[in-house]
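*Asks:* please find the sequence and the predicted model below.
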Amino acid sequence: MNDLLAQFRTHWHSAFAALGGKPVLLAVSGGVDSMALLQLFIDSSIPFAVAHCNFGLRGAASDLDEVLVRDRCLQAGVVCHITRFATKEMAAEWKKGTQETARILRYEWFGDLQQEFGYVRTVTAHHANDNVETLLMNLFRGTGIQGLHGILPDNGKLVRPLLWATREQIMEYAVANNITWRDDESNASDDYLRNAIRHNVIPEVQKLFPGMVDNVNGSIGRFAEAEQLYNKAVKAEIVILIEKRGSDHYIAIRKLRHRTPLATICYELLQPFGFTAAQIPQAMALLDAGAGKYMTSGTHRVIRDREFLVITALAPADADMIQVEGAPCTIDTDRYSFSFAIKDVPASIPADKDVAYIDAGAITFPLLLRRWRTGDHLYPLGMGMKKKKVSRLLIDLKVPLHEKEHVWVLECNKRIVWIAGIRPDERFKVRPSTRQVLVVTRTAK
């Protein structure tokens, strides 16, 4: 199956030319797909390193996976990053499922490695069969056009260079090239939805349509192209229908009534504000409702106001996240009031846990004030740029469980600037070159 290698090389250099030959991080589990992809990378002279996660979920089998990946990388002279997670313990702490916890842990670690070592993307071994399974799951659950494009080949963080190859092609390549891999016995179980579809649905469909994997993948490509046209049309509708007034958004009911298809347009207008497809009938009912009727998402409210539907942020005291458009301003939450002001750099920075002095040149508005959540991390001031999870910092500081739900963070471009009342981030500290500071003061109500 040298054809697979030739096709891979051609596809990589055409589809991912924008990466400019910079090193990538290859996620290798030890299964046949990722071990085959590892060999393809070795034989293609693409600059890369390997990352392997040992989740400790299968006892000795997990350790043998780790040994296989490490030994193969040593043999090939490939840099190999390995980490171990206490996955079950973390799942219990986070109150999440084991698989979801493992996913969060691995992708957070991949992101850390990318940032630390300069890898431009993380590469996974998802292939054509995975793409079909993803599409079917989206369809069965109910989806808009966004769910029809399957797995994206490049989402800005992850690239999947084997989406064109079937599982059978990869297996043939692995056997023909004497590639060693390990099987994960959990893949044989139907306990997970993907496995159930893989084992029970797809084989039955293939009896009727033997080329279904290739056919569906061809359709996925066409859906992705159709989505581009769809998105252009949606943007045009948004320009026509939404008028921004201050921080609120107004939709003229008279204009909206005459748009078609109405339900789809309502969904696209409202989903950026946290509303779901299941809420669209309720939204459409507001067109005929009396003034003052409303519906809410996690962050916003849509109010019927005479001639308009008005989209407005929930009252800050009710919201879990609040956008900070600029300074000066004051924002009230359930327990605290936060004031924001831009000032000249003081002669000295007062030591007050409820006041943050932030380099104004290091931030851009809007900022996001929100409750902390699982997976948050920062580089606490005074710890020498050592990254730490917010959850671990709260444990170390012995913050009581009932108080943790009242911890807020200030975020800039998806980076935490300050854990309110606890610790600012090293990256936003006041430096000798700082000209102005953003002063954020937290006051108990």
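*Replies:* Yes, it's here. Numbering: from 1, shown residues only.
*Asks:* all contacts plus neighbour counts: C-alpha atoms, from now on.
*Replies:* OK.
*Asks:* surely residue 83 is within a strand?
*Replies:* Yes. Per DSSP: H, G, I helix; E, B strand; the rest coil, residue 83 lies within a strand segment.
*Asks:* please, which helix or strand holds the residue nearest to it when sequence neighbours are not counted?
*Replies:* Leaving aside its chain neighbours, residue 83 sits nearest to residue 53 (5.3 Å; criterion: Cα to Cα, 6 or more residues apart in numbering). In this structure, residue 53 is located in strand 48-54 according to DSSP states H and E.
*Asks:* this is the comparison structure:
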Amino acid sequence: MGSKFPELFEKRFLLACSGGLDSVVLTHLCHESQLDFALAHCNFGLRGEESDLDEKFVSELAEKIKKPFFLTHLDTLGYVNKHKVSVQMAARELRYAWFKKILKENNIPILVTAHHADDDLETFLINLSRGTGIDGLVGIPSKTDFLCRPLLPFSREQILEYAKSNNLEWREDKSNNDTKYLRNKIRLEIIPALKELHPTFLDNYKNTQSFLRQTSKIADHRLQEIKKKLFVKESNFTRIAIDKLKELEPLSAYLYGLLNEFGFTEWDNIADLLDAMSGKYVLSDTHKLLKDRSFLLLSERQFDDSTQQHFSININQEIVAEPLEMKFTVVDNWDNNTDAIIYVAKKALKYPLVIRKWKNGDYFYPLGLQGKKKLSKFFKDEKIDVFSKKDQWLLCSGEDIVWVIGRRADERFKVKEDTKEILRIEATL
């Protein structure tokens, strides 16, 4: 353990202990190695008295080995009803959220769990049954940025043998024998049949995992090279050239490899997006992929409705802090407008001024042009992408647009030779 997980010998860590065979063995190993750790136990409240006895067992174990003990009681069924997820998924999300909270509050850098080789195989078979790419087949990682799984190389049989040889006691969770849960069915019925077909099945699986991880690293290296060429980062989104994407073969595999990390699952819809009309998009839980002429635009989803926000500016107000920094100064002379600075006739303004997002139907009189123009047409002529349009702020006087901020002022408010009060407006873009 020391060679593969040296950090466990150097830093304090949190050990997740259910009271079952695997976590009790891991606790014993860490204690015998004189490591610095605390135990954490979740009571999910799913098995009545049995859950309480698990809690009591782990509490007494922590006291016996003189280790700090963290405990929580979780409303698992309430979470299931609220979020419409399975009991097992609810338990996972609840416990990891609590573990991370404990790590942060106590300045503990590492969480240790007792996942082993059979858990890894079960996860592989679950992902295989549901359909997955290579990321779902490479197995459970032995390390992440905050998590270590030192028992991952060992089988359930080896762990049981260790427990018996050291006269360890542990709790048995009877729900682990309920085959209505997919993982239990795989553990109790499918894996034993596979091991019966081939006695060295688990060892063969580990070798296969090693080959898959090596292949995955090669693929990841290739994908990163492509991302550097194709993914052009803008201020709040990433632009991807569709013609360059279409040169990749096999296209479906590259689309998955390039976009899978952003949570997308509707791969047929993403492939169709390449030839769709501008404005079409595909959503994941966290991101949006939108077709904009010859590009795909990738951005994080925004769930607040900022289009309804209005920010007022009073007549004597000189500084504005939100939604962007602006400065209003009365000056004696004016210069040419720039993207960040405009000069207007203050007398033409109706206060309070308002900063707001643009909406369909908005129009203005672009400075230097004759007549009015719809903002949607202005954006199109200026080749402004849809994400930039979405984030566009306007400075308005009553219903009239004074400035499409950062782009064009309005002709109606321009400074003339006889203007007596000139207002300089500067925005930090």
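*Replies:* Yep, it's here. Predicted model only: the values in this text are computed from it and were never measured.
*Asks:* surely the residue nearest to residue 83 of structure 1 and residue 29 touch.
*Replies:* Yes. With contact defined as Cα atoms under 8 Å, residue 53 of structure 1 reaches residue 29; the gap is 7.0 Å.
*Asks:* ok, these two, which is more surrounded?
*Replies:* Each of residue 53 of structure 1 and residue 29 has its neighbours counted (other Cα atoms under 10 Å); residue 29 has more, 25 against 22.
*Asks:* in structure 2, what residue corresponds to that one?
*Replies:* Structural correspondence for residue 29 of structure 1 with respect to structure 2 (TM-score structural alignment): residue 18.
*Asks:* secondary structure class for that match?
*Replies:* Following three-state DSSP, residue 18 of structure 2 is assigned to coil.
*Asks:* now do residue 114 of structure 1
*Replies:* helix.
*Asks:* what number of residues lie near it?
*Replies:* 18.
*Asks:* what residue of structure 2 matches up with it?
*Replies:* Per TM-score structural alignment, residue 114 of structure 1 is aligned with residue 103.
*Asks:* surely that match is in contact with residue 110?
*Replies:* Yes. Between residue 103 of structure 2 and residue 110 there is a contact under Cα under 8 Å: 7.3 Å.
*Asks:* now do the contacts for the residue nearest to the match of residue 114 of structure 1 when sequence neighbours are not counted.
*Replies:* Of all residues not flanking residue 103 of structure 2 in the chain, residue 109 sits nearest, at 6.3 Å (Cα to Cα, 6+ apart). Shown in contact with residue 109 of structure 2 (Cα atoms under 8 Å, 6 or more residues apart in numbering): 11, 12, 13, 103, 146.
*Asks:* got it, and residue 40 of structure 2?
*Replies:* Per Cα under 8 Å, 6+ apart, neighbours of residue 40 of structure 2: 14, 15, 16, 17, 69, 70, 71, 99.
*Asks:* now intersect the contacts of residue 109 of structure 2 with the helices, please.
*Replies:* If you go by DSSP state H, the contacts of residue 109 of structure 2 have residue 103 in helices.
*Asks:* just the contacts of residue 109 of structure 2: which are in strands?
*Replies:* Among the contacts of residue 109 of structure 2, the ones falling in strands (DSSP state E) are residue 13.
*Asks:* buried among the contacts of residue 109 of structure 2? Make that a ChimeraX selection.
*Replies:* This is the ChimeraX syntax for the buried subset of the contacts of residue 109 of structure 2, where burial follows 16 or more other Cα atoms under 10 Å:
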select :12,13,103
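*Asks:* now, which of the contacts of residue 109 of structure 2 sits nearest residue 233 of structure 2?
*Replies:* residue 146 (28.1 Å; Cα to Cα).
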